[in-house]
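Peer 1: make a model of this:
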Amino acid sequence: MTENIDITKLFIGIELKATIFNLKQLDENSELTDLPHLALVGRSNVGKSSLLNCLAGRKSLAKVSASPGKTRSINLYQGHDYKGIPLLLADLPGYGYAKCSHSERESWRKLIEYYFDNAQGLKGLILLLDSRIAPQDSDKEMARYALNRGMFLVPVLTKVDKINQRERSLRQNEWENILNITPLLVSSKNRFGVIKMCEKMLELLEISV
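Peer 2: Alright, predicted model coming up:
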């Protein structure tokens, strides 16, 4: 597959199917989470909503907020690829927001752990990392957590349109030294690297293109 392929042919008709705030709601939506899917996770304000909108080819699928920490739920989005094969993406709550209370962080932790333990269809974790800042402890912790659980991890550096080539290489090298995985470079604004990320996502979902 090459970079001239229309991104909208890879993830078609994506719609929000479920918003999950607690363990009971997660159980009620097990039919969705048992489907083969990937999860998007990252620090608050890393650009998850913008990336979802980019994948959907729409501006309003996921609400983009200037205030970090707004997403407090697991949001399940479902669509299909150009062959009609169903695709599911789970948008997990952003972490690392300093103004969250201890009880909020604990509630988030329990929800995410329960999701990881019970989502039978989870094929991998797309870890979004802000390319503008040095590796953060919370990101390292999430990566270690995923790898220790045996998850397939795809690190993605977001907002690369805001930094130069030298900074991109620096950030990639920093994370490669930490994870032994070279992060992908992506910009939701100009769609740089999005096709390459989609290729990896479809590979994890075992969908040929």
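Peer 1: for the rest of this, base every contact and every neighbour count on C-alpha atoms.
Peer 2: Noted.
Peer 1: give me the neighbour count for Asn53.
Peer 2: 18 (other CA atoms under 10 Å).
Peer 1: please apply the same query to Asn29.
Peer 2: Residues near Asn29, counting by other CA under 10 Å: 17.
Peer 1: wait, doesn't it sit right on Lys17?
Peer 2: No: contact between Asn29 and Lys17 fails when scored by CA atoms under 8 Å: they sit 9.4 Å apart.
Peer 1: what residue lies at the spatial centre of the chain?
Peer 2: Geometric centre of the chain, nearest residue: Leu40, 1.8 Å, by CA atoms, centre = their mean.
Peer 1: another for comparison:
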Amino acid sequence: MTPAPGPQSPAAPDSKTATGWLHTARFMTTAPTLEFLPALDLPEIAFVGRSNAGKSTCINVLTQQKRLAFASKTPGRTQSINLFELGKQGVTDAILADLPGYGYAAVPKADKLRWQRVMANYLVTRENLKAVVLLVDPRHGLTELDDILLEVIRPRVEQGLKFLLLLTKADKLNRSEAAKALSIARLQAGGGEVKLFSALKKQGVEEVSMLLWQWAHPSTP
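Peer 2: Purely as a prediction, here's the structure:
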């Protein structure tokens, strides 16, 4: 999955600029399906991943807000697309989209299939989608559903959609395991970015923050 050549990335911001920008995140709306999402012309960055991959925790750590993204105590229970605005009040310049976790065994099959369709529809047709962050627990690696998601977004990545494979819970790995997980993930990511992340130890927070800022501000000098 080789991304198409695009405009040169802007100069990286300092970490304070990027983390401060993410800290402005505020709830915008929630929608059960794509049809209920507002049509926007702002760059949108979607967070996706299996239930228990640490998606909500990651969003909360990146935005420095403990309860911005709701993490249900019952995996698979959260079944809406949640949008969050980024930017100073009154000057929103980007959107974060938190998509429902997938793959939890206890969720009824009909619900699983419905959400697979909703997510695929969003990832394929959402016009202002500029980047996808796929969160994966490196102790388990990419699953069949993760592979399906990669296939769904492959055509858009080849057309310039930004993609980050984020290996969460990196604090659970020793140095050798982390190096191996990175090596394997880089092969699977097909040209996308790959980074280690630990919400507990704040590993990767500044690096990921700066990457997201760059993706949302492609024309910023």
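Peer 1: about what we covered before: distance of the residue nearest to the centre of structure 1 from Thr33 of structure 1?
Peer 2: Distance of Leu40 of structure 1 to Thr33 of structure 1, computed by CA to CA, to the nearest Å: 14 Å.
Peer 1: and what of Lys123 of structure 1?
Peer 2: Distance from Lys123 of structure 1 to Thr33 of structure 1, by CA to CA: 11 Å.
Peer 1: okay, these two: which has more neighbours?
Peer 2: Neighbours were tallied for Lys123 of structure 1 and for Thr33 using other CA under 10 Å; the higher tally belongs to Thr33 (23 against 19).
Peer 1: check contacts around the residue nearest to that one when sequence neighbours are not counted.
Peer 2: Nearest residue to Thr33 of structure 1, sequence neighbours excluded (CA to CA, 6 or more residues apart in numbering): Ala119, at 5.0 Å. Shown in contact with Ala119 of structure 1 (CA atoms under 8 Å, 6 or more residues apart in numbering): 30, 33-34.
Peer 1: what about the spatially most distant residue from the centre of structure 1, which helix or strand?
Peer 2: Of all residues in structure 1, Arg166 sits farthest from the chain's C-alpha centroid, using CA atoms, centre = their mean; the distance is 25.0 Å. Applying DSSP states H and E as the criterion places Arg166 of structure 1 in helix 165-179.
Peer 1: so where is that helix in structure 2?
Peer 2: Counting by TM-score structural alignment, helix 165-179 of structure 1 falls onto residues 175-189 of structure 2.
Peer 1: can you list the residues that contact that stretch?
Peer 2: 1, 138, 141, 165, 170, 192-196.
Peer 1: C-terminal to the longest helix along structure 1, what's the next element?
Peer 2: If you go by DSSP state H, structure 1 has its longest helix at helix 102-118. Using DSSP H and E, the helix or strand that follows helix 102-118 of structure 1 in sequence is strand 122-130.
Peer 1: still on that earlier bit, quick one: buried residues of the longest helix of structure 1?
Peer 2: 105, 108, 111-112, 115-116 (16 or more other CA atoms under 10 Å).
Peer 1: could you do stretch 92-102 of structure 1 as well?
Peer 2: 92-96.
Peer 1: stretch 49-64 of structure 1 too?
Peer 2: 49-57, 61-62, 64.
Peer 1: where does that stretch end up in structure 2?
Peer 2: By TM-score structural alignment, stretch 49-64 of structure 1 lines up with residues 56-71 in structure 2.
Peer 1: the matching stretch: end-to-end distance?
Peer 2: So stretch 56-71 of structure 2: terminal residues 5 Å apart, CA to CA.
Peer 1: please apply the same query to stretch 151-171 of structure 1.
Peer 2: 23 Å.
Peer 1: what of stretch 144-164 of structure 1?
Peer 2: Per CA to CA, stretch 144-164 of structure 1 runs 28 Å from first to last residue.
Peer 1: helices of structure 2, start to end?
Peer 2: Using DSSP H, helices in structure 2 cover 15-23, 55-63, 109-125, 144-158, 175-189, 205-216.
Peer 1: what about the aligned residue in structure 1 for Leu150 of structure 2, distance to Ser44 of structure 1?
Peer 2: Aligned by TM-score structural alignment, Leu150 of structure 2 pairs with Ala143 of structure 1. From Ala143 of structure 1 across to Ser44 of structure 1, the span is 15 Å (CA to CA).
Peer 1: tell me who's in contact with the match of Leu150 of structure 2.
Peer 2: 127, 153, 179.
Peer 1: now the helices of structure 2 in TSV, with distance to Ser80 of structure 2?
Peer 2: Below are the helices of structure 2 laid out as TSV (distance: least, CA to CA, whole Å):
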stretch	distance to Ser80 of structure 2
helix 15-23	21
helix 55-63	13
helix 109-125	9
helix 144-158	17
helix 175-189	26
helix 205-216	23
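Peer 1: nearest to Pro32 of structure 2, of these?
Peer 2: helix 109-125 (8.6 Å; CA to CA).
Peer 1: how big is the angle separating the closest one from strand 129-136?
Peer 2: Angular relation of helix 109-125 of structure 2 and strand 129-136 on a 0 to 180 degree scale: 140 degrees, by axes from the mean of the first three to the mean of the last three CA atoms, to 10 degrees.
Peer 1: now do helix 109-125 of structure 2: which elements does it pack against?
Peer 2: helix 144-158 (3 or more CA pairs under 8 Å, 6 or more residues apart in numbering; DSSP states H and E).
Peer 1: what angle do the helix it packs on and helix 109-125 make?
Peer 2: 10 degrees.
Peer 1: and the residue lying closest to Ala71 of structure 2 once chain neighbours are set aside, what is it in contact with?
Peer 2: Spatial nearest neighbour of Ala71 of structure 2, excluding adjacent residues (CA to CA, 6+ apart): Ser56 at 5.5 Å. Shown here is Ser56 of structure 2, whose contacts under the criterion CA under 8 Å, 6+ apart are 69-71, 98.
Peer 1: alright, I will stop here.
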